[in-house]
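Trainee: test case, fold it:
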Amino acid sequence: MNSLAQLITPACLLDLNKFRRNCQRMQAVADSEQLTLRPHVKTLKSLQAAEYYAPASGPITVSTLAEAATFASAGYTDILYAVGLSPNKFGQLAAIQRLARDFTVIADSLAAVNALADYAGELELPLSVMLEVDVDDHRAGLLPQSDELIICARALSAAPNIHFRGIMTHAGASYDCDTKASQQAMGQQECERIANAAANLLAAGIPCELVSAGSTPTALAGIKHTGINELRAGVYATFDCVMAGLGVCETDDIALSVLTSVIGHQVDKNWVIVDAGWMALSRDQGTALQQQDCGYGLVCDEHGKLLDGWYVSATNQEHGIISHRDNLTPPESVFGYGRLLRILPIHACATAAQYSKYHVIGDDGNISAIWSRVNGW
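Mentor: Below is the predicted model of the structure:
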């Protein structure tokens, strides 16, 4: 099977050329600043995809222990699990450690630090730990100037069978920065605050091996990432409508799409009904507060050409409703029964999570490969 017409829809497509260009763009930023790039593989969660932008010879970031175990089994040795670790997952650490010598977890409270220190004695190998720093008041992390940061770092450094690797952060607030200037300001804030945290720790006699920061908007903001030695980002590999709405990329850079079929119409409402509902697209509405609300995805023809003004305006479990912003009548030549369309995702991570595999599209528009995906936690 190599033709899109042979696929059962909905199906998840990955444009190989766009994907490769996106990966090269981020690598060029890291190379120009002599920073280590630690790609976040959470968007695609695919070993085959990672060969292009996160090879086993380098470090990666993961968001689940299922990813960590899979990538460790494939030969990856420097894996950062960048989500706070709950005690019910401690039992999974040893098996990953045996395969990945630099497998690292994070903590952002003294309670978490103490729990890890207590458990580390049961492990055969030293457990590598980083502390998460809050640089934007957006989500998790210790404040860079807080005494608690120093207390936590000191406790990790003193704990037997624990290796304190350093500090990390993620400027999630950058997803609300809708201008280049605000993205640059957030990127500078991200670097300055985590660099200050590293300086405070060093002044307390606690050096950091890694000072790691990044998000796709701040990594690509066109600034000098001063004060860090590691750059992290993830969704850049595919991009999505959220990133396009922020101006981080163009819609034509979006490498991921959902192939769907027209299954009906509501003629009096100028609606097109397709077989990609929220089970295929996700219910993410991340562009709702942006200048242009893309609903549940932007509509392209089967070749990936954007159809101006057409978007998925509503979804049910297995039905998607396509409308035009100006309530135009859908032309039969494009939206006839059985026609194939592609939907560009609002949030690529959420859409990709609906699938177990990707159909990779080559230069000729046909399927050149099928890549598998890691699901679960």
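Trainee: all contacts plus neighbour counts: C-alpha atoms, from now on.
Mentor: Noted.
Trainee: would you map the helices across the stretch 51-200 of the chain?
Mentor: Along the stretch 51-200 of the chain, counting by DSSP state H, counting those that start in this stretch, helices occupy 65-73, 93-99, 110-120, 147-158, 180-203.
Trainee: so how far is the second one off the chain centroid?
Mentor: Going back to what we said before, that points to helix 93-99. 24 Å (Cα atoms, centre = their mean, to the nearest Å).
Trainee: what residues does it touch?
Mentor: A68, A69, A72, S73, G75, Y76, T77, F103, L123, E124, L125, L127 (Cα atoms under 8 Å, 6 or more residues apart in numbering).
Trainee: among the helices of the stretch 51-200 of the chain, which comes closest to Q6?
Mentor: Proximity to Q6 (Cα to Cα) singles out helix 65-73 among these, at 30.3 Å.
Trainee: tell me the buried residues in that closest one?
Mentor: Buried residues in helix 65-73, defined by neighbour count with 16 or more other Cα atoms under 10 Å: L65, A66, E67, A68, A69, T70, F71, A72.
Trainee: what does stretch 355-365 give?
Mentor: Y355, S356, K357, Y358, H359, V360, I361, G362, G365.
Trainee: would TSV of those with distance to L246 and secondary structure be doable?
Mentor: Output for the buried residues of stretch 355-365, formatted as TSV (distance: Cα to Cα, whole Å; DSSP: H, G, I helix; E, B strand; the rest coil):
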residue	distance to L246	secondary structure
Y355	26	coil
S356	29	coil
K357	28	strand
Y358	26	strand
H359	27	strand
V360	26	strand
I361	26	strand
G362	28	coil
G365	28	coil
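Trainee: dump those residues into a markdown table; add distance to L256 as well.
Mentor: A markdown table is the format used below for these (distance: Cα to Cα, whole Å):
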| residue | distance to L256 |
| --- | --- |
| Y355 | 12 |
| S356 | 14 |
| K357 | 12 |
| Y358 | 9 |
| H359 | 10 |
| V360 | 9 |
| I361 | 10 |
| G362 | 13 |
| G365 | 14 |
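Trainee: this one next, for a side-by-side:
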Amino acid sequence: MPNLEQLTTPCLILDEARMTRNIRRLADKAAALGVTLRPHLKTAKSTEVARRVLTDGVGPATVSTLAEAEVFADAGVHDILYAVGITPQKLPRVLALRDRGCDLVILIDSIAQARSVAAAARAAGKPIPALIEIDSDGHRGGLRAGDTDLIEIGQLLHGSGAGLRGVMTHAGESYGVSGWAAHAEFAAKERDATVAAAQALRAAGLPCPVVSVGSTPTAHAAEDLAGVTELRAGVYMFFDLVMAGIGVCDTDDIALSVLTTVIGHQHDRGWVLVDAGWMAMSRDRGTSAQAVDQGYGIACDIEGKIYPDLIVRQANQEHGIIALRPGSSATLPDLPVGARLRILPNHACATAAQHGSYHVIPADGSAQLRQWHRFGGW
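Mentor: Predicted structure coming up:
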């Protein structure tokens, strides 16, 4: 594998060919469903990835922090949804981004938020367009489609000149079920909830041009998005073991891994010690509640081939303990000190957040690795 032996470990590896395949898969799906794809960039946090996943590299896009919105706006992305509920203190940054020519849209789900946005828009004499978050599955925030506050929020936004852009939902509970049929059911719930909310707003004489749905599981399983205008998803470009564990992808689709080096052994315990602990992998144990617990990640050889039943069983800050899965009859491979391994992560967002750059295996097969910067912060 080109240059992987020369890297300082632990570090983050991105397989560009797999990423490209994942990006095309969902783009084709959205096109077939007749909706706009609005990728979520919270996992990638990289302008290089954004150029490859966004239409013409400029949007539409979804972000989860204003820092993301600012970095991507600097890179030329001009159509951005900030998909976390707004606070009054953040509105000056929102206005500043809009003044720079970025069509930044915010998210609200309460009358208190709507009032603060309306007041800020009136004071500035400028629109601050918003989507109203709809609760389609009881996962987190949002209003039910029949909630009486829905119309009042719409009237506050529209009447103040802030701007009512539409409605959106995120079926986060879809991560807790497995299989295409279950995810398709959640996709239908997303569609039905947002379409009903849009119809209620329109019946009250309010505009609702955008009807936005999506999560990585539902985006891939959706069959009919009649009445929906756009589809969102984020981790799909990389995938991870949580997504594989609920049947959204295969392990062969996972584009992200952590390169690590063997630093020692506890032979009597069947342990292989590596230099990737939770600082490199994160503490995310998202597969622990699934049918197969993958520990802190699955171990692969330097080429990315999975070792049967070999997982990161324990993680300290800078030490990972690799061992066979409990009950396995597989043979522990010979992994001497200095051997290089790649670990597939439970949660790509959490693992990527531990690193400042991607070491990219080029899709064109060239021998030279590339390095793409990633950023953090709020």
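Trainee: and the TM-score between these chains?
Mentor: After superposition, the two chains reach a TM-score (TM-score structural alignment, normalised by the length of the first structure) of 0.96; 373 aligned residues with a Cα RMSD of 1.4 Å.
Trainee: of the buried residues of stretch 355-365 of the first structure, closest to A233 of the first structure?
Mentor: Nearest member of those to A233 of the first structure, counting by Cα to Cα, is Y358, at 20.8 Å.
Trainee: hang on, isn't the closest one packed against P10?
Mentor: No: between Y358 of the first structure and P10 there is no contact under Cα atoms under 8 Å: 11.3 Å.
Trainee: re earlier: and which of the buried residues of stretch 355-365 of the first structure is nearest L340 of the first structure?
Mentor: G365 (13.4 Å).
Trainee: quick one: residues contacting that closest one.
Mentor: Counting by Cα under 8 Å, 6+ apart, the residues that G365 of the first structure touches are H303.
Trainee: and it, how far from A353 of the first structure?
Mentor: 23 Å (Cα to Cα, to the nearest Å).
Trainee: quick check: the farthest pair among the contacts of helix 93-99 of the first structure?
Mentor: G75 and L123 (20.9 Å).
Trainee: between those two, who's got more neighbours?
Mentor: Taking other Cα atoms under 10 Å, G75 of the first structure and L123 do not tie; L123 has more neighbours (16 against 13).
Trainee: which of the helices of the stretch 51-200 of the first structure sits closest to Q317 of the first structure?
Mentor: That would be helix 65-73 among these, by Cα to Cα, at 26.6 Å.
Trainee: quick check: that closest one compared with the second structure, mean distance?
Mentor: If you overlay the two and look at helix 65-73 of the first structure, the average distance to its match in the second structure is 0.6 Å (mean Cα distance after the TM-score superposition for the first structure).
Trainee: residues in contact with the alignment partner in the second structure of G297 of the first structure?
Mentor: Counting by TM-score structural alignment, G297 of the first structure lines up with G297 in the second structure. Residues in contact with G297 of the second structure (Cα under 8 Å, 6+ apart) are L241, M281, I311, V312, I343, L344, P345, N346.
Trainee: which of these fall in helices?
Mentor: Using DSSP state H, the subset of those located in helices is L241, M281.
Trainee: and which of the contacts of G297 of the second structure is nearest A255 of the second structure?
Mentor: Nearest to A255 of the second structure among the contacts of G297 of the second structure: L344, at 8.6 Å, using Cα to Cα.
Trainee: can you count the residues close to the equivalent of T36 of the second structure over in the first structure?
Mentor: When the first structure is aligned by TM-score structural alignment, T36 of the second structure is paired with T36. Here the number of neighbours of T36 of the first structure (other Cα under 10 Å) works out to 18.
Trainee: mind listing what the nearest residue to T36 of the first structure once chain neighbours are set aside touches?
Mentor: Nearest residue to T36 of the first structure in three dimensions, chain neighbours excluded: E230, at 4.7 Å (Cα to Cα, 6 or more residues apart in numbering). Applying Cα under 8 Å, 6+ apart to E230 of the first structure gives the contacts L35, T36, L37, R38, L210, V211, S212, A213.
Trainee: mind listing residues that contact the helix or strand the third one falls within?
Mentor: Using DSSP states H and E, L37 of the first structure maps to strand 36-39. The contact list for strand 36-39 of the first structure, computed with Cα under 8 Å, 6+ apart, reads 27, 30, 53-54, 58-61, 229-234.
Trainee: check those and tell me the two furthest apart.
Mentor: Y53 and N229 (18.5 Å).
Trainee: ok, the two, which is more surrounded?
Mentor: Y53 (24 against 18).
Trainee: ok, back up a step: format the helices of the stretch 51-200 of the first structure as CSV; extra columns: distance to L306 of the first structure.
Mentor: As requested, the helices of the stretch 51-200 of the first structure are exported to CSV (distance: least, Cα to Cα, whole Å):
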stretch, distance to L306 of the first structure
helix 65-73, 33
helix 93-99, 43
helix 110-120, 47
helix 147-158, 48
helix 180-203, 24
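Trainee: closest to G338 of the first structure out of the ones you listed?
Mentor: Short answer: helix 65-73, nearest of these by Cα to Cα, at 36.7 Å.
Trainee: which strands and helices sit next to that closest one?
Mentor: Counting contacts by 3 or more Cα pairs under 8 Å, 6 or more residues apart in numbering; DSSP states H and E, helix 65-73 of the first structure packs against strand 79-81, helix 93-99.
Trainee: mean neighbour count, the ones you listed: which tops it?
Mentor: strand 79-81 (a mean of 24; mean count of other Cα atoms under 10 Å).
Trainee: hmm, who's touching it?
Mentor: 59-65, 68, 72, 100, 102-106.
Trainee: would you mind saying which of the helices and strands packed on helix 65-73 of the first structure lies nearest G187 of the first structure?
Mentor: Judged by Cα to Cα, the one of these that comes nearest to G187 of the first structure is strand 79-81, at 21.2 Å.
Trainee: mean per-residue distance, the closest one versus the second structure.
Mentor: Mean for strand 79-81 of the first structure is 0.4 Å (mean Cα distance after the TM-score superposition for the first structure).
Trainee: how distant is that strand from the center of its chain?
Mentor: With Cα atoms, centre = their mean, you get 14 Å for strand 79-81 of the first structure.
Trainee: can you verify A289 of the second structure is assigned to a helix?
Mentor: No: using DSSP: H, G, I helix; E, B strand; the rest coil, the secondary structure at A289 of the second structure is coil, not a helix.
Trainee: residues near it, how many?
Mentor: Neighbour number of A289 of the second structure under other Cα under 10 Å is 12.
Trainee: repeat for L340 of the first structure
Mentor: 22.
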